[in-house]
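J.: Need coordinates for the following:
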Amino acid sequence: MAEPFDVIVLGSGPGGYVAAIRAAQLGLKTAIVERELLGGVCLNWGCIPTKALLRSAEVLNLMRHAKDFGLSVAGAIEADLEAVVKRSRGVAKQLNQGVGHLMKKNGIAVFMGEGRLEGPGTVRVTAKGEDSVLNAAHVIVATGARPRDLPAAPPDGQRIWNYRHAMTPPEMPSRLLVIGSGAIGVEFASFYNDMGAEVTIVEMLDRIAPVEDDDISDFLAQALTRQGIVIEAGAKVEAIDVRGDGVSATIRDSAGDARTSECSHVITAIGIVANTQGIGIDDLVDFDGGCIAIDPYGRTRTPGLWAIGDCTPGPWLAHKASHEGVTAAEAIAQELGRSGADPHPLDRSNIPGCTYCHPQIAAVGMTERAARESGREIRVGKFPFIGNGKAIALGEPQGFVKTIFDAANGELLGAHMIGAEVTEMIQGFVVGRQLETTETELMQAIFPHPTISESMHESVLAAYGRALHI
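T.: Have a look, this model is predicted:
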């Protein structure tokens, strides 16, 4: 007989496990199905372990600049790639175990195996050749996504890597070609450059980090170039020839000229593909660009079937998935008549984005270009880190904060940052936008001194001609 639940969550990434926890908190009998590791890609192979790698690279970079801080380091400064990767995997393992603890704490039944819907409300789980059938009034699909392969360069784990291979490399690349300059591509380019590889980034669009504000993209290109990374924007990799000891790539540049680039390894970072195949949903949902179409609460067109996270339309970010998980769980609890549920529709315009390269990037809301194209009259403020005492004291004077306001009503339309610690600062503007804050409240807010966050205040002042330190 099928085991009954109120909610079954298919996938245990940052959307799935958070949805399961919130459902359990609301008194729903909840099960979660996971085919590989609790925590999904983000915790085990994405967000968390990559940040551990980048932290090691950051420390290495600081050690190389010890003299700038009045310090001396005895002996040669070397990177042990095997040890760096081992630390990263240890961090992922610790957090994977933490998710398991959270499942037990909240009384969530965990089924390890391949899950497939056999109609609305029924999930078959296959593990080691044995099947279990689960039933629930509601099912949340949180199956995530996988790397998009480049037809000319299918990953082999040896010379051509996707992000998963790049986190557990079989060897240190000497000359690395990174195809794609979104967050994943730029982060790995930054990491391997700091670790000592010669790195080239190829981006098909006319600028790297193309989703960012133009000023951010320009500043990042200059910063990475100073660090020794070669950037080819408006270029395309047309062919790749893998040899025993390396890779030969044919690159056509923005002028239409083709050349051959020799490298030891290639990382492809050209986006993701939603994991929607083979899970029994084809006749139950509509699709939007290969993703599961949902309403702002996560509902699909089939009653009782929900979807969240990277298998739904973007942005494809862990924090967006977690937020969607809470929203869907609360909407389900409300439908089931449980108290304490207060679902709010997802506001995609207020989802922050962060990239953890060196320098870091963080943003929320409209770019300046998008704001101007919307037909609004705008005010733009920009404050450089060179005018911030804390940034100078940290030895991180390169960067800036940029804010964009509606000139008519003072609405904060967007905020964009590049430099040290900006991924920790952007939440201030996210909260401000959530509370519908205007420039007046931001100007009157008192920012602590000395902090890099004072640059946020100064950028607002600059938008209205009142900056104090430039």
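
J.: from here on, contacts and neighbour counts on C-alpha atoms
T.: Noted.

J.: mind checking the longest strand of the protein?
T.: strand 130-141 (DSSP state E).

J.: Tell me the helix or strand right after that strand.
T.: The helix or strand immediately downstream of strand 130-141 is strand 145-147, counting by DSSP states H and E.

J.: Show me what that following strand is in contact with.
T.: 162-163, 269-275, 310-311 (Cα atoms under 8 Å, 6 or more residues apart in numbering).

J.: Just the buried ones from those?
T.: Buried residues within the contacts of strand 145-147, defined by neighbour count using 16 or more other Cα atoms under 10 Å: 162-163, 269-271, 273-275, 310-311.

J.: Among these, which ones are in strands?
T.: Going by DSSP E, the strands hold 273-274 from the buried ones among the contacts of strand 145-147.

J.: To compare with the earlier structure, here is another sequence to fold:
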Amino acid sequence: MSNSYDVIVLGSGPGGYVAAIRCAQLGLKTAIVERELLGGICLNWGCIPTKALLRSAEILHYAQHAKDYGLKIAGEIEADLEAVVKRSRGVAKQLNQGVTHLMKKNKITVHMGEGQLTGPTSLTVKGEKGEEKLTAKHVIVATGARARDLPFAKADGKRVWTYRHAMTPPEMPKKLLVIGSGAIGIEFASFYNDMGCDVTVVEMLDRIVPVEDKDVSAFLEKSLTKQGMTIMTGAGVEDIKVSDKGVKAKIKAKDGKVSETEFTHCITAIGIVPNTENVGLEKLVEMDRGFIQIDGYGRTKSKGLWAIGDCTPGPWLAHKASHEGVTCAEAIAKELGNKDVHPHPLDRNNIPGCTYCHPQIASVGLTEAKAKEAGYTVKAGTFPFIGNGKAIALGEAEGFVKTVFDAKTGELLGAHMVGAEVTEMIQGFVVGKTLETTEAELMNTVFPHPTISESMHESVLASYGRALHI
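T.: The predicted structure follows:
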């Protein structure tokens, strides 16, 4: 079998395997190189298995509050951590097998092993078949990223965890320190809190989930605190001492006071590091803090070499990587003579963000503060779930939807939600932004009743002083 292809994709995460499938659909002879598991981090150790864990915690929460719904459950409700983790790993395994099937279905050749570029369009793979030399007309780098370690407390999998350790815990933490309140940190904080653990979150910035609208951050902090979590903002962990029994953390609070607190375990969620070392990229691409610099289609400075996903500038989200994969594949097909594809460069303003804590968070576009910083005169409106019949019926009346518009043109600049099922609802506003909608189209859209999505409509009306149910 020839080891020469039209396209080789290095990495099989949600960017890489989707790029490979789209290349194959466009009639390109395609190969994928993967050193560990098809599906990458997201499918095997990230997005999907964490949602399985969070679903178990959600069911536990509802069972413990059954009386709020007029129900009685006999006996004590307990979490079986081993069974919860087993279910999560089963979900990941099923999806891994699904990607394997998709590779076969689309006649994509899979080379399992460690890939290293020897030029813009050539690489060697060291793996199960020894060393293979591969060449292609185009190569897509989709090597992803990994968790960033604390310099003074590297993750050991026993007491100091990254997200990967937190998904297959050897034991249930009794007292957990979570460092960082981005999506990963706050999701695991929410999971372990619902599972009965005493959780403390430390965030260096002045509010949790700092990329979100400040109203969302304030609401979430209040909600998590009410659930029993300790939230420390404007604070920093200055040192950690690890022992067989746990970790002792030196934490500097917002007021400057430093205290030492003991925890059984610690999760570090302080960002990511791109997997761009030892790949042969140094002379082939431009990098900024290790992230490969690309244009809107994924091109690097070397002809024939492309990059997508978490090894490129953010946001570092699976759906952004998948979208980049399709765009990149179509741009390559166009360069190879396909006149039927018309790729569009990535618009980062239209990429939604979802955080699956309890309550959920979802957003797209500019926050109210960012819109004002960008020079817009804004109209912003908020509608609380307490004014929504479906949310009340579900027993999920805590939350709100906020929309931000350009006061001059009516353009939808951003949408921000916190509450039940908002990660499913945000796509309505994403479609609206992609279609360049204004408040007029959204006001004239008929939303089904009774649904929580009616809060989306009401938030638009609220932006213009026309809300009906508050």
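
J.: The longest strand of the first structure vs the second structure - mean distance after superposition?
T.: On superposition with the second structure, the mean distance recorded for strand 130-141 of the first structure (mean Cα distance after the TM-score superposition for the first structure) is 0.5 Å.

J.: Could you list which residues are in contact with Gly337 of the first structure?
T.: Counting by Cα under 8 Å, 6+ apart, Gly337 of the first structure has no contacts.

J.: Doesn't it belong to a helix?
T.: No. Counting by DSSP: H, G, I helix; E, B strand; the rest coil, Gly337 of the first structure is not found in a helix; it is coil.

J.: Gly432 of the first structure in helix, strand or coil?
T.: Per three-state DSSP, Gly432 of the first structure ends up helix.

J.: What about it, how many residues nearby?
T.: Under the neighbour criterion other Cα atoms under 10 Å, Gly432 of the first structure is assigned a count of 16.

J.: now for it: what does it line up with in the second structure?
T.: For Gly432 of the first structure, the aligned position in the second structure is Gly432, judged by TM-score structural alignment.

J.: Let me see the contact set for that match.
T.: Counted by Cα under 8 Å, 6+ apart, Gly432 of the second structure has contacts 412, 442.

J.: Over to Gln97 of the first structure?
T.: Gln97 of the first structure touches Leu38, counting by Cα under 8 Å, 6+ apart.

J.: got it, and the one 10 residues further on?
T.: Contact criterion Cα under 8 Å, 6+ apart gives 24, 30 as the residues in contact with Gly107 of the first structure.

J.: and with 10 Å instead?
T.: 20-21, 24-25, 28-31, 101 (Cα atoms under 10 Å, 6 or more residues apart in numbering).

J.: How much space separates the match of Gly432 of the first structure from Pro450 of the second structure?
T.: Relative to Pro450 of the second structure, Gly432 of the second structure is positioned 21 Å away (criterion: Cα to Cα, to the nearest Å).

J.: Can you pull up the most central residue in the first structure?
T.: Leu317 (4.5 Å; Cα atoms, centre = their mean).

J.: ok now do that residue, which residues does it touch?
T.: By Cα under 10 Å, 6+ apart, the neighbours of Leu317 of the first structure are 14-15, 42, 47, 309-310, 351-354.

J.: May I see the residues you listed arranged in JSON lines, with secondary structure and distance to His65 of the first structure as well?
T.: Below are the contacts of Leu317 of the first structure laid out as JSON lines (DSSP: H, G, I helix; E, B strand; the rest coil; distance: Cα to Cα, whole Å):
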{"residue": "Pro14", "secondary structure": "coil", "distance to His65 of the first structure": "36"}
{"residue": "Gly15", "secondary structure": "coil", "distance to His65 of the first structure": "39"}
{"residue": "Cys42", "secondary structure": "helix", "distance to His65 of the first structure": "32"}
{"residue": "Cys47", "secondary structure": "helix", "distance to His65 of the first structure": "27"}
{"residue": "Gly309", "secondary structure": "helix", "distance to His65 of the first structure": "40"}
{"residue": "Asp310", "secondary structure": "helix", "distance to His65 of the first structure": "39"}
{"residue": "Ile351", "secondary structure": "coil", "distance to His65 of the first structure": "35"}
{"residue": "Pro352", "secondary structure": "coil", "distance to His65 of the first structure": "31"}
{"residue": "Gly353", "secondary structure": "strand", "distance to His65 of the first structure": "29"}
{"residue": "Cys354", "secondary structure": "strand", "distance to His65 of the first structure": "25"}
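
J.: now the helices: where do they sit in the second structure?
T.: 16-25, 40-45, 47-64, 81-105, 163-167, 183-194, 214-226, 318-335, 368-373, 389-394, 422-434, 439-443, 454-463 (DSSP state H).
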